[in-house]
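Asks: Okay, predicted coordinates and the sequence, questions at the end:
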Amino acid sequence: MSSFHVVEELVLAWQTAHSVARGSPAPVRDRGGFRVDTDSETEVKRWVFPGLCEGLSEIAHEIAAPRHYLKLCGSDEQLRSALPGRWQIQPANYFMMSAAASVERRPLPEGYRIEVGRTGTVVLARVIAPDGGLAASGYAAETVDAFVYDRIETAPDHRRKGLGVAVMAALSAAQRSPATPQLLVATADGRGLYASLGWTVLAPLACAAIAES
């Protein structure tokens, strides 16, 4: 079983900027990981751990209620080994980093246009389809320690047209400090897109939750 452990400062930098992008509370240190007290309708708390540790297992054994999430920079097998049976492994994601200073801009298909707006340190890019509908969108948030991409999405009817890359390029152009590392968490489907843009996987990001009764 492969072992992963991402530098905790990098995980904290990602989680901090991710919370900014989502309007969530800032993460706090908790038993070897970072906890976000989201208290939303879909999530009570979330922990992200840079590597496997006793604190993860302690928390997993304490919690019996749904809407709590444990995430580990590691494999599904590693995370499963630390959990009691009531926890269920969720679809895997990937913690990724880019060494490129920016994403190359490419022409949009005919009739499409892109809009970019900023609220504080959060940037929103939207691709509008010829019929006026939303074709693709994404967010980014910048802190002193990271520039994080979040919720890069393309509507099913508009995929395979380069719109996701256009969103990434527009967000990348809004970065104020080129020296700040660019980070994101990708789904299995999104991983290929980001890899084609020069991103590398730092570690799988395994996730577990307790099902609603």
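Replies: That came in fine, so what should we check first?
Asks: okay, CA-based contacts and neighbour counts for the rest of this
Replies: Noted.
Asks: could you point out the longest strand in the chain?
Replies: strand 199-210 (DSSP state E).
Asks: Other residues contacting that strand?
Replies: Under the criterion C-alpha atoms under 8 Å, 6 or more residues apart in numbering, residues 4-6, 64-76, 79, 86-100, 185, 194 lie in contact with strand 199-210.
Asks: put this beside the first:
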Amino acid sequence: MIAGARLLFAHLHLSLMTSSRIDPKLVLAWQAAHSIGRGSPPPVLDRGGFRVDTHSEKETKRWVFPQLCDGLRAVADEIVAPRHYLKLCGTDEELRSALPARWQIQPINYFMLASAASADTRPLPDGYRVQVDRVGPVARASVFAPDGELAASGCAAETDEVFVYDRIETAPAHRRKGLGVAVMIALGAAKRSAATPQLLVATDEGRSLYATLGWSVLAPLAAAVIPELEPPR
């Protein structure tokens, strides 16, 4: 695992108050692996949450808070510019209660843990093939259609603490063929340590798919952003 995240583990204090739903160390481990998978800077501890200074086209900074706290409220009061995201391991209502009106709640996601091995071993449809490529701690699985088109893909990043799945996507023309399941199984096979917890963040729609593969919800993951101002017409 990256050195910065190791130092954060060493400096987590009781003031973080482990939530009854999710351990802050697990949130940090997910955020660290997620950053590796996306090529983002490592997370840093900031007012009870974990901040990533992404500085990407769509996002300037992101905070993930294991629970509602005064630090989240302070960040929400301080930030007035768009492209800053606040995320909370909690409900939309909990997050909304801590935000000034300028913040806009985003669709709810779910923090999930693999609690059982998948029993789904269905074969790929005729003509489809799966390819797995690995560079360092990051694995990528791609499913190609008979004509060579990319039909589904996903990636995973592995650290000493966790194995994190991300960006599991199936092209619209190839859905309902079990390709998302094939991507998950292919990535899982690339996992180097059988003991490492497997984590992901799912949309409301994806939650049902992952539940069939033996995943359980640890906590809802609420998110908010200050929307971009529309240009004058």
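Replies: Structure's in. What do you need? Everything numeric in this text was worked out from a predicted model, so none of it was measured.
Asks: on that earlier part again, just the ones of the contacts of strand 199-210 of the first structure in helices?
Replies: 76, 79, 194 (DSSP state H).
Asks: Could you identify which of these has the most neighbours?
Replies: residue 79 (22 neighbours; other C-alpha atoms under 10 Å).
Asks: What is the aligned counterpart of that one in the second structure?
Replies: Applying TM-score structural alignment, one finds that residue 79 of the first structure aligns to residue 95 in the second structure.
Asks: remind me, longest helix of the second structure?
Replies: helix 24-38.
Asks: per the alignment, residue 86 of the second structure corresponds to what in the first structure?
Replies: Match for residue 86 of the second structure (TM-score structural alignment): residue 70.
Asks: Spit out the contact partners of its match.
Replies: 46, 47, 48, 49, 56, 60, 207, 208, 209.
Asks: Distance check, the spatially most central residue of the second structure against residue 99 of the second structure.
Replies: Centroid check for the second structure by C-alpha atoms, centre = their mean gives residue 201 as the closest residue, at 4.1 Å. Taking C-alpha to C-alpha, to the nearest Å as the measure, residue 201 of the second structure falls 22 Å from residue 99 of the second structure.
Asks: Could you count how many residues lie near residue 36 of the first structure?
Replies: Neighbour number of residue 36 of the first structure under other C-alpha under 10 Å is 22.
Asks: Over to residue 133 of the second structure?
Replies: 12.
Asks: Hmm, residue 143 and it touching each other?
Replies: No: assessed by C-alpha atoms under 8 Å, residue 133 of the second structure is found out of contact with residue 143, at 11.6 Å.
Asks: before we move on, the earlier item: closest one of the contacts of residue 70 of the first structure to residue 30 of the first structure?
Replies: Of all the contacts of residue 70 of the first structure, residue 47 has the smallest distance to residue 30 of the first structure: 8.2 Å, by C-alpha to C-alpha.
Asks: and the aligned residue in the second structure for the closest one, how many residues sit next to it?
Replies: The alignment partner of residue 47 of the first structure in the second structure, by TM-score structural alignment, is residue 63. When counting by other C-alpha under 10 Å, one arrives at 25 neighbours for residue 63 of the second structure.
Asks: Could you check which helix or strand contains residue 63 of the second structure?
Replies: Residue 63 of the second structure belongs to strand 61-65 when assigned by DSSP states H and E.
Asks: List the buried residues for the very next helix or strand once past that strand?
Replies: Using DSSP H and E, the helix or strand that directly follows strand 61-65 of the second structure along the chain is helix 70-78. Neighbour-count burial for helix 70-78 of the second structure, counted by 16 or more other C-alpha atoms under 10 Å, picks out 72, 73, 75, 76.
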